[in-house]
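Enquirer: could you work out the structure for the sequence below:
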Amino acid sequence: MQNILYVEQLKLKRSKLWLLYLIGPLLGVFLAYINFFKNYDLFMQPGDNAWIEAWTQVALFMGPFVLPILVGIYAALVCRSEHVGGGWKQLLALPIKHSDIFLGKFLTVVKMIVITMLILLIFFIGFGYVKGVEGNLPVMTIFVFMIKGIIACLPLILLQLIISIRARTFGIPLAVSIIFTLPAIIVASTPLGQFYPWTQPMLAMSPEDESPIQSYFLFYTLVIGSIVVLLIYGLRSFAKRDAS
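Expert: Alright, predicted model coming up:
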């Protein structure tokens, strides 16, 4: 698996990933702080922590918009080389388990999301200090929100990876990501939001008093259940894939 992950990383070497790593989190944090300070008196109530309230806006902009689109782009990128010049035929002809190939691509996208979220955290804290956000910075609390967001991204990563493997062009998985991202903020405010993979990252990243999640047990049962179902489906469907 280590060799597979290394090869996947080499394939992405010319993709200029660093631009996506920077632009995505920068956009999410920039929009969040603009909205936060523009409506500061509305968001801040007696006893509120300014950092938590600012993070709520990061979850609002990053969760249902920037993050799902990045997942779609990352999933498409890890499959792009195989869709060019008969790459799948060459890859599947190698003495490597198909399940390992699928897991390698999945873990590569997970790593990309982890890097994105870490950069998001750095930007959030850095911009917060520059803009003079008041109060104590609850680093561990925000870090937990970030971890929850990464976990909630896993079903979406698997879904987009399955689509990207089947699609022969880069545009199809990206179009799917954008189309289903558009209604995410509306769906998030309804009971269906817990079932919708494009809203789950936002719900997971939000503080409890700001999140429309009615049952965290149900929410994380759905997330974990989706991960298991999509992972099994992805592995089985990819195992049946031929080298054509």
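Enquirer: contacts and neighbour counts: CA atoms only from here.
Expert: Noted.
Enquirer: give me the buried positions along stretch 162-182.
Expert: 162-165, 167-168, 170, 172-174, 177-178, 180-181 (16 or more other C-alpha atoms under 10 Å).
Enquirer: of the residues you listed, just say which sits nearest to Leu137.
Expert: Thr181 (30.7 Å; C-alpha to C-alpha).
Enquirer: list the helices and strands the helix or strand Leu42 falls within packs on?
Expert: Assigned by DSSP states H and E, Leu42 falls within helix 40-43. Based on contacts counted as 3 or more C-alpha pairs under 8 Å, 6 or more residues apart in numbering; DSSP states H and E, there is no element that helix 40-43 packs against.
Enquirer: next up, for comparison:
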Amino acid sequence: MNVIQTEFMKLKGSLSWLVVVLLPVMAVLSGSLSTLSSGGEFQDGWHTLWIRSIGFYGMALLPIGVGILASLVWRPEHRNGNWNALMSQSVPTQQVVLSKVVAISTLTAAMQVVMLLTVLLLGKLAFQIPGWLPGTYWLGSLLIVVGCIPVVALQSAFSTFLRSFAAPVAIALVGAGASTVALMVGVPAAIASPYALATYTTQLGTTLVGGESTVFNAAAMSPGSVAMVAVVSALAVTLITWLTTQILNRKDATT
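Expert: Below you'll find the predicted structure:
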């Protein structure tokens, strides 16, 4: 059976789906409630709701969520001798690495879908915001998935070599925090960090009419910014998966 199909079969009944639903729902609810509790209103309609939802989500919850998902996807391989069974398959190591990245990326994409649906439901049913979510944010959601794949590849690599469930998640927390600080102070090279790229992507085009954005200046959603995210993501994923494959091959050869 194809290794990717096998990975998707493993996801059936997995706790990963609980993470996929809870984290984005928490982000949207907390952003909305914080606006209301501070006496604010959704003056810019969908723009306000989206910014309040995506801010903390993109800077912390999303990278941490990816870390949790990666740990959950790799957890069965580190138990009951499954590691030997995985590495003894008659498939190239690169396919094993990529199959995990594809599985975690699919879960990450599902998490973004849940967030979109939650924003739409709250906006229409709870807050009765007129119209619909602007097309920029639909495109932004697709781009967020692309921008998150380097984090997926990196967290998958950590979960490959670390048997601990919590250690890769802790790395994601530190990486997300450090990258957000780097973006806040305007470090030009910060975008090379997978965590910073993911956070940067979530904030694209999220400036309100009054000029308000998140804790750092959000770039506009433009052909240039979209192309940059796509190119940096592709290069980072290629490098990370290649390094993971090389290290796995060397580790397998010495055991």
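Enquirer: returning to that earlier point: buried stuff in the helix holding Leu42 of structure 1?
Expert: By 16+ other C-alpha under 10 Å, the buried positions in helix 40-43 of structure 1 come out as Phe43.
Enquirer: now swap in stretch 225-238 of structure 2 and tell me
Expert: 225-226, 229, 232-233, 236-237.
Enquirer: which outside residues touch that stretch?
Expert: 143, 146-150, 153, 192, 194, 197, 201, 219 (C-alpha atoms under 8 Å, 6 or more residues apart in numbering).
Enquirer: need the contact list for Phe124 of structure 1.
Expert: Counted by C-alpha under 8 Å, 6+ apart, Phe124 of structure 1 has contacts 29, 55.
Enquirer: what residue in structure 2 is paired with it?
Expert: When structure 2 is aligned by TM-score structural alignment, Phe124 of structure 1 is paired with Val119.
Enquirer: tell me which element its match falls in.
Expert: Secondary structure assigned from DSSP H and E places Val119 of structure 2 in helix 93-121.
Enquirer: mean per-residue distance, that helix versus structure 1.
Expert: In the superposition with structure 1, the average deviation recorded for helix 93-121 of structure 2 is 0.7 Å (mean C-alpha distance after the TM-score superposition for structure 1).
Enquirer: list the buried residues in that helix.
Expert: Buried residues in helix 93-121 of structure 2, counted by 16+ other C-alpha under 10 Å: 93-94, 96-116, 118-120.
Enquirer: which of the buried residues of stretch 162-182 of structure 1 sits closest to Val66 of structure 1?
Expert: Thr181 (8.9 Å).
Enquirer: show me what that closest one lines up with in structure 2.
Expert: In structure 2, Thr181 of structure 1 lands on Ala176 (TM-score structural alignment).
Enquirer: now its match: how far from Arg79 of structure 2?
Expert: Going from Ala176 of structure 2 to Arg79 of structure 2 by C-alpha to C-alpha, to the nearest Å gives 28 Å.
Enquirer: now swap in Met115 of structure 2 and tell me
Expert: Separation of Met115 of structure 2 from Arg79 of structure 2 (C-alpha to C-alpha): 32 Å.
Enquirer: so what touches the helix holding Leu42 of structure 1?
Expert: Defining contact as C-alpha under 8 Å, 6+ apart, one finds that helix 40-43 of structure 1 is touched by 36, 53.
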